[in-house]
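Q: What follows is a predicted protein model with its sequence.
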Amino acid sequence: MSADHEQHPLFMPLVFVGGLIFGFGLAFSHMAQPEIVLTFLQFADFGLLFVMFGAAVVTGITFFGVKLVRSDAPLTGTPYSRRLKTLDRNVVVGGGIFGVGWGLSGICPGAAYASLGIGNVIILYGIAGMFVGAYLQGYWRSALLESDSAATAAD
């Protein structure tokens, strides 16, 4: 967000409410249960496809329809624009690690928090693993950037 746009006071409460609705939807559709997700990954139950399809339809309508009505976000004032990310080594490796973690735990990060809400406290091990992995990645990335800047300064 640029400095010339003031954030609306309802922005964070609405993000919180959106997260609650998302978590309720995951719990209601049973996608906050790792056992259900693992049956999908083992090609035994394709219910997750319907959940993802429904989410894709709502997202598609929102992303394309809202731009017809508004040119900027109502709560932040920032203009709508596409964020293009290049497909590089970091994206591929990060996506692979994310996918392996999802397959091993049977749940993605957003659904892990919703899983806590339905009483699955054992998922705290998975959430702790996500935090440790994110910390290690940040530490590794910082060390790489520092070594690159030190090598550039030495030249």
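A: Ah, there it is.

Q: okay, CA-based contacts and neighbour counts for the rest of this
A: OK.

Q: A150 versus G18, what's the distance?
A: Between G18 and A150 the computed distance is 43 Å (CA to CA, to the nearest Å).

Q: Repeat that for S115.
A: From S115 to A150 the distance is 44 Å (CA to CA).

Q: Please spell out which residues along the helix ranked longest in the chain are buried.
A: The helix that spans the most residues within the chain, counting by DSSP state H, is helix 124-154. By neighbour count on 16 or more other CA atoms under 10 Å, the buried set for helix 124-154 is 126-127, 130.

Q: Would you map the helices across this structure?
A: Using DSSP H, helices in the chain cover 11-28, 34-41, 47-69, 89-105, 109-117, 124-154.

Q: coming back round to it: and the buried residues of helix 124-154 as a markdown table, adding distance to F22?
A: Shown next, in a markdown table, are these (distance: CA to CA, whole Å):
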| residue | distance to F22 |
| --- | --- |
| G126 | 20 |
| I127 | 18 |
| M130 | 20 |
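
Q: Tell me, how many residues neighbour S81?
A: Using other CA atoms under 10 Å, S81 has 9 other residues around it.

Q: and if you look at R70?
A: Neighbours around R70, by other CA under 10 Å: 11.

Q: pretty sure E35 contacts L104?
A: No. Using CA atoms under 8 Å, E35 makes no contact with L104, being 11.1 Å away.

Q: mind listing what V15 touches?
A: Contacts for V15 (CA atoms under 8 Å, 6 or more residues apart in numbering) come out as none.

Q: Next up, a structure to set beside the first:
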Amino acid sequence: MVAKDHESHPLFLPAVFVGGLVFGVGLAVSEMARPEVVLDFLQFEDFGLLLVMGGAATVTATAYAVVGRLRDSAPLTGWDYERRLKSFDRNVLLGGTVFGVGWGLSGICPGAAYASLGIGNVTILWAIGGMFAGAYLQGWLRAVVAGDESPAATAEVSD
């Protein structure tokens, strides 16, 4: 099935907003939006994050297993329910390593950083600024390596 434009259904963007809101509230309630809690997990002092991640993985695995059998496509987009497989290559290994080091240094991942800002942690703006600078630098370096001088050329999503 050909993917439909996400604007084809008027409830798509509100559904994305509500999903993000639920995610942010969940991070705040579970205290995973506090870098100190995440750093305690990474230092093997508090295993609450393991329960939060385990709960999220359980819900996701159940949704993939059940919903795909009940429906052929997503109700708001018409996209097929399928996994997007990505090969394990050098870029995945390098990106995962950089992400993990950043997570360990800051004690926060991108989703939780925005939730942390929402609970009043304004110093997290340094980490958010670093995420944007790192993403821009990666796009610029990718363009340089590819021989293209325009960073906008890297904005295309490649599968």
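A: Everything's here; your move. Model, not experiment: these values are computed from the prediction.

Q: which residue is nearest the middle of the second structure?
A: By CA atoms, centre = their mean, the second structure has its centre lying nearest to G111, at 6.0 Å.

Q: Next, the contact list for the residue nearest to that one when sequence neighbours are not counted, please.
A: Counting by CA to CA, 6 or more residues apart in numbering, the nearest residue to G111 of the second structure once its immediate chain neighbours are dropped is G24, at 7.7 Å. Going by CA under 8 Å, 6+ apart, G24 of the second structure touches 111-112, 114-115.

Q: Now for I36 of the first structure, how many residues are close by?
A: Residues near I36 of the first structure, counting by other CA under 10 Å: 19.

Q: Residues contacting stretch 39-46 of the second structure, please?
A: Residues from elsewhere that reach stretch 39-46 of the second structure, judged by CA under 8 Å, 6+ apart: 37, 47-49, 104, 107.

Q: Could you identify the most distant pair in those?
A: G48 and G104 (16.3 Å; CA to CA).

Q: L85 of the second structure -> the first structure?
A: Residue pairing (TM-score structural alignment): L85 of the second structure is matched to L84 of the first structure.

Q: before we move on, what about L50 of the second structure?
A: So, by TM-score structural alignment, L50 of the second structure is matched to L49.

Q: So that match versus F43 of the first structure, what's the distance?
A: From L49 of the first structure to F43 of the first structure the distance is 11 Å (CA to CA).

Q: still on that earlier bit, the residue nearest to G111 of the second structure maps to what in the first structure?
A: G24 of the second structure maps onto G23 in the first structure, by TM-score structural alignment.

Q: and A112 of the first structure, how many neighbours?
A: Neighbour tally, A112 of the first structure, other CA under 10 Å: 24.

Q: do the same with V67 of the second structure
A: Other residues lying near V67 of the second structure total 13 when counted by other CA under 10 Å.

Q: Ok, the one 3 residues further on next?
A: Counted with other CA under 10 Å, the neighbours of L70 of the second structure add up to 8.

Q: for it, what are its contacts?
A: Taking CA under 8 Å, 6+ apart, one finds nothing in contact with L70 of the second structure.

Q: What's the match for it in the first structure?
A: Alignment note (TM-score structural alignment): L70 of the second structure maps to V69 of the first structure.

Q: what separates the match of G24 of the second structure from Y125 of the first structure, distance-wise?
A: Applying CA to CA to G23 of the first structure and Y125 of the first structure gives a distance of 19 Å.

Q: can you check F46 of the first structure too?
A: 27 Å.

Q: Please apply the same query to I21 of the first structure.
A: The value you get for I21 of the first structure to Y125 of the first structure, if CA to CA is used, is 24 Å.

Q: so how many other residues sit close to the closest residue in space to G107 of the second structure that isn't next to it in sequence?
A: Closest residue in space to G107 of the second structure, ignoring its immediate chain neighbours: P35 at 4.5 Å, by CA to CA, 6+ apart. Using other CA under 10 Å, P35 of the second structure has 22 other residues around it.

Q: before we move on, what about the one 4 residues further on?
A: If you count neighbours by other CA under 10 Å, L39 of the second structure ends up with 19.

Q: Equivalent analysis for S116 of the second structure, please.
A: Residues contacting S116 of the second structure under the criterion other CA under 10 Å number 24.
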